[in-house]
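> Dropping the sequence and predicted coords here.
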Amino acid sequence: MSDKPQTAPVSDSPAHFPGPIRWLARIEIWAGTVFFWLIFFGVMWQVLGRYVPAIAWVGAGEVARLSMVALTFITAGYLIGKNGHIVIEVFDAILQGKRLFTVLRVFAAVVMVITCIALAWESLLMIEQGWRRVTTVLHMPIAVLYVFAFIGFTSGAIHSIAKIFAANRPEPKLDISEMEG
């Protein structure tokens, strides 16, 4: 036995979040990875098409652009849940360990819930209107992009609600290595 005092390890993983929230985060990472690869292949196809005109396809650029928009929206909830969004950390250092710290976290999460619900509602309204307009090359309805926005902002609201109930626990940190596979 060692003379060092035994302390419980502090984990940055969101183990205190319910299973469905952890599964939602896994699905968002998976979907984000798919869209990332679509961006990559769309851009690479464009580059190859410049040098081999026989395989040039105008839709490759549109696939890459639309995938970038979808990636941005679909990972919004994940980034909110993992604190990958912009945060003012000055208050964290000043209020650490005080009751007001938990109040500040709850307030920030409530603001995020309200914001995400408002954006999800607007996305829903845009989905209703966007079926008539289509993209130039693929002729995909613009409403599909707003479906991704709706999913992302709804997910952000869910993650923020979970953060309200976990405000007095250590927050998970965004760990880039977990995105590597």
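Cool, got the structure. Owing to the predicted nature of the structure, the values given are computational and were not obtained by experimental measurement.

> Please count neighbours and contacts with C-alpha atoms only from this point.
Fine.

> number of nearby residues for residue 32?
23 (other C-alpha atoms under 10 Å).

> What is the burial count for residue 54?
Residue 54: 9 neighbours (other C-alpha under 10 Å).

> Please confirm that it is located within a helix.
Yes - Residue 54 forms part of a helix when assessed by DSSP: H, G, I helix; E, B strand; the rest coil.

> quick one: the helices in the protein?
19-51, 59-74, 76-81, 90-95, 99-129, 143-165 (DSSP state H).

> got those helices as CSV, with distance to residue 137 columns?
Shown next, in CSV, are the helices of the chain (distance: least, C-alpha to C-alpha, whole Å):
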stretch, distance to residue 137
helix 19-51, 13
helix 59-74, 6
helix 76-81, 27
helix 90-95, 47
helix 99-129, 20
helix 143-165, 15
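
> And the ones you listed: which comes nearest residue 172?
Checking the helices of the chain against residue 172 by C-alpha to C-alpha gives helix 76-81 as the closest, at 7.9 Å.

> want to compare, so here's the second one:
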Amino acid sequence: MASQTRRARSRPARLLAAVTAVELGLAGLLTGVIFVAVLIQAFQRHLPFEGLTWTGELSRFALVWLTFLAAGVLVTRDGHIALQLVDTLKSERAVRGFHVLAHLLVAVIAGLFAWQCWSLIPSSSILTSPSLGMSMSLHYVLPLVGFVSTALRSAAAATVVAREGVPAAQESDALAIKVNREVQS
């Protein structure tokens, strides 16, 4: 019975680790795209003929995609923007309440952004980007994935904090908030 419970608990952890690995892999790929596109831009400034205009557009799109795609991972690893002033409050109950509220607000806002991305995908199909000629509906796919991931991870983080408080986590994929406790070495 205990091994079944351990296996059942490890399934969500394995799924979270797999989703995180995919998101980080895509983020790494997009970072490489930005690097190569900007490098090409810098190199072609020294050429006697007109360069490739799409490199600047691709690097800008990749930066937008990278930003929104990595947001969910940052929420899970507590690497997103936080109000650390709240963490210094004496009342753990108040700190817990603020953290739950913050995670719920992030979840709602990310959900609304995901909804907007979802509505922009079909309505932007007639538009294309100037240099790449890419359908602008494709431009909203990766931000949609990132916003859905952020909303789900924020809702899960709010649930964890509401149930267990604001613990200092040891795992890299766990909610890692250190509140009202000294870090033990």
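Ah, there it is. Here the structure is a predicted model, which means the values were calculated and not measured.

> Could I get the TM-score for this pair?
Once superposed, the chains reach a TM-score of 0.78 (TM-score structural alignment, normalised by the length of the first structure), with 157 aligned residues with a C-alpha RMSD of 2.0 Å.

> one step back: winner for burial among the helices of the first structure?
Most buried of those by mean neighbour count (mean count of other C-alpha atoms under 10 Å) is helix 76-81; its value is a mean of 24.

> so where is it in the second structure?
Aligned by TM-score structural alignment, helix 76-81 of the first structure falls on residues 71-76 of the second structure.

> in the first structure, what residues pair with stretch 34-42 of the second structure?
The counterpart of stretch 34-42 of the second structure in the first structure, using TM-score structural alignment, spans residues 39-47.

> can you pull the contacts of the residue nearest the centre of the second structure?
The residue lying closest to the centre of the second structure (C-alpha atoms, centre = their mean) is residue 71, at 1.6 Å. Counting by C-alpha atoms under 8 Å, 6 or more residues apart in numbering, residue 71 of the second structure makes contact with 80, 146-147, 149-150.

> For residue 89 of the second structure, see how far away it is.
Distance of residue 71 of the second structure to residue 89 of the second structure, computed by C-alpha to C-alpha, to the nearest Å: 27 Å.

> again with residue 101 of the second structure
To residue 89 of the second structure, residue 101 of the second structure is 15 Å away according to C-alpha to C-alpha.

> ok, back up a step: nearest to residue 9 of the second structure among the contacts of residue 71 of the second structure?
Distance to residue 9 of the second structure across those (C-alpha to C-alpha) is lowest for residue 149, with 19.9 Å.

> before we move on, the earlier item: with the first structure overlaid, report how far the match of helix 76-81 of the first structure is off on average.
By mean C-alpha distance after the TM-score superposition for the first structure, the fitted stretch 71-76 of the second structure averages 1.6 Å away from its aligned residues in the first structure.

> From what I see, residue 35 of the first structure and residue 69 are in contact.
No - Residue 35 of the first structure lies out of contact with residue 69 (C-alpha atoms under 8 Å); the separation is 9.1 Å.
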